[in-house]
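>>> coordinates only, sequence not included:
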């Protein structure tokens, strides 16, 4: 049976009678004895055919998120890679988060649009591809949760326990933690391959995704542990950071002699970074809490298609927001990005640049990297 739109109607096996009419004189009893049973197939058209206005709105919004998320996360990764700026632990976690968000915005989001346009029949002969998209999307989301949690914990130790921070967060340790995030994320998704959960084309989400109705225990595990757990940890860390900043604020002019911070400038940068991280956490909570609640309470699949479509789209929105947060909240980062783009445009128009121009471009890249405070 295809994953899509060939669904059995009424109970477990809805059937119709098909009689053999080769003998026109057969009795009613013989007709009944020759009755054969066949499942009824029902075609479920794509959303674009059944609800044009809703489909167009969804396509427009998802297209904006796709472009914004792909461009923004790719730019973060590109700048960090060019300059090899992994000396600060927070930046490594930020890049890991950007890679996970890029998988969602650049791969999963286009498949969501395709599902709305083509419907489940498009994936009937592409089951492995559908399972891959569903697995990749959930793994990337879990990795984003873990990376953001690691980033918040890193910032908490930097602000509240700076001595421990300097000893623990080496390049090797941070690299291993980033790789571990991906391994753990896949292990959390792997139960969908072995029966504790499943992958499917969800007729209400109109996309290839994990089957939220396959197992109540796994759905609760995703909702409470994999989404709720990181939220609790990040909330605790942000509270600790706010309290520490509030205490240090009283003696802000003595920071130059404080063993934890080298200068007042570093402290001001730490405060600004912590505020940005708190905004990222707040938006993460706003995007993923509705989805966590819906999958936990609707294991029977009773809620409307619009509800599931909306909360899933909002959850995917978070993968496109982090770059925007930096661009809006950090004037230095905004100026540096615009300078980088302007520099690239000039290079394309004028051809190869001189050595002095190349030095200026490197300087611009350095400004961008320095402006990414995490």
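Thanks, I have it. Since we're looking at a predicted model, the values are computed, not measured.
>>> Please make it C-alpha for all contacts and neighbour counts, starting now.
Fine.
>>> Run through the strands of the chain in chain order.
15-18, 36-39, 199-202, 207-210 (DSSP state E).
>>> Generate JSON lines for the ones you listed, with distance to residue 144 and mean neighbour count as supplementary columns.
Putting the strands of the chain into JSON lines (distance: least, Cα to Cα, whole Å; neighbours: other Cα atoms under 10 Å) gives the following:
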{"stretch": "strand 15-18", "distance to residue 144": "46", "mean neighbour count": "13"}
{"stretch": "strand 36-39", "distance to residue 144": "43", "mean neighbour count": "12"}
{"stretch": "strand 199-202", "distance to residue 144": "20", "mean neighbour count": "22"}
{"stretch": "strand 207-210", "distance to residue 144": "17", "mean neighbour count": "24"}
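>>> ok, structure two:
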């Protein structure tokens, strides 16, 4: 009779073995979960209540916020549960662990695909303006969103059919795909990470080359002292590029750890840092990037909060595209 390896004799329970460190981790995750959930709800709410923000470009921003809500709430909640309850609790509930892993992997890949879609959208808007409205119709945009979600599930299909598998990761302290079960599965996951990153890099390089070569023709102000449409688009592209840089800084360490730690020798603290505190919570900074760099979003946040609190006794004028840096496309 063969000895199985899926249920180890000694189960990981860091709350028992490392109570101080695990308690600090749980406290940090609770804070990050609150920020990520509230911040991304603010983004969606701002777009919903602000007419000037209801644009094609921001449809992708909303989709990114939805992905990030899944990561910041659902996935984080089970990371916290994993730290509290330990490995055995999840191994005894394999179906639940699979569901958590499914949402984690899907939201992660869809988030990456959406960041790439945003970059391509900005490239077409700035560098191929004549065909922008032909490509980004309401129907085409909806199809793009659906395709991204279908694409994000492709690795899950492999995991459910034996190509890879989901498990409780002893070092990440939560349910996720088994990075050691099938290295080919890991390679495909990394392709799903670095391919969108490559698309984003190329798109923004082309955008900034275009901006540099046409800087004499494009100025922040026209003869009447108002921003030109192109200047607004370029400013928005810079904001979204800043978002990508933050996104890359929060996710790149995870990809590098997957590549380097082939023998699973990295300590738990490394995997906890790059997965729970960075990879799964990079979304929490998005609302700050938008708010500090785009007046339309900061105004939209205020409008949304007033509506939620129900204290808007007088009508507040939602910021439109003529009063801020919001894109009109």
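Perfect, I can see it now. None of the values given here were measured: they were computed from a predicted structure.
>>> Looking at the strands of structure 1, which is nearest to residue 175 of structure 1?
Closest approach to residue 175 of structure 1 among these (Cα to Cα): strand 207-210, 29.0 Å.
>>> longest helix anywhere in structure 2?
Longest helix of structure 2, by residue count under DSSP state H: helix 94-127.
>>> and it, how far from structure 1 on average?
Compared with structure 1 after fitting, helix 94-127 of structure 2 has a mean deviation of 0.6 Å; criterion: mean Cα distance after the TM-score superposition for structure 1.
>>> equivalent range in structure 1 for that helix?
Mapping helix 94-127 of structure 2 onto structure 1 (TM-score structural alignment) gives residues 127-160.
>>> residues in contact with the spatially closest residue to residue 316 of structure 2 that is not a sequence neighbour?
In space, and not counting its chain neighbours, residue 316 of structure 2 is closest to residue 303: 7.3 Å by Cα to Cα, 6 or more residues apart in numbering. With contact taken as Cα atoms under 8 Å, 6 or more residues apart in numbering, residue 303 of structure 2 is in contact with 46, 49-50, 316, 318.
>>> coming back round to it: which parts of the longest helix of structure 2 are buried?
Neighbour-count burial for helix 94-127 of structure 2 flags 97-98, 100-127 (criterion: 16 or more other Cα atoms under 10 Å).
>>> ditto for stretch 286-302 of structure 1
Result for stretch 286-302 of structure 1 [16+ other Cα under 10 Å]: buried residues 287-292, 294-296, 299.
>>> can you map out the helices along the stretch 1-150 of structure 2?
Taking DSSP state H, counting those that start in this stretch as the criterion, the stretch 1-150 of structure 2 carries its helices at 14-17, 19-49, 56-69, 76-85, 87-91, 94-127, 129-135, 138-152.
>>> Make CSV from those helices and add distance to residue 170 of structure 2 to it.
Formatted as CSV, the helices of the stretch 1-150 of structure 2 follow (distance: least, Cα to Cα, whole Å):
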stretch, distance to residue 170 of structure 2
helix 14-17, 9
helix 19-49, 13
helix 56-69, 24
helix 76-85, 10
helix 87-91, 7
helix 94-127, 13
helix 129-135, 46
helix 138-152, 25
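>>> Quick one: closest of the ones you listed to residue 189 of structure 2.
Smallest distance to residue 189 of structure 2 across the helices of the stretch 1-150 of structure 2 (Cα to Cα): 8.4 Å, for helix 94-127.
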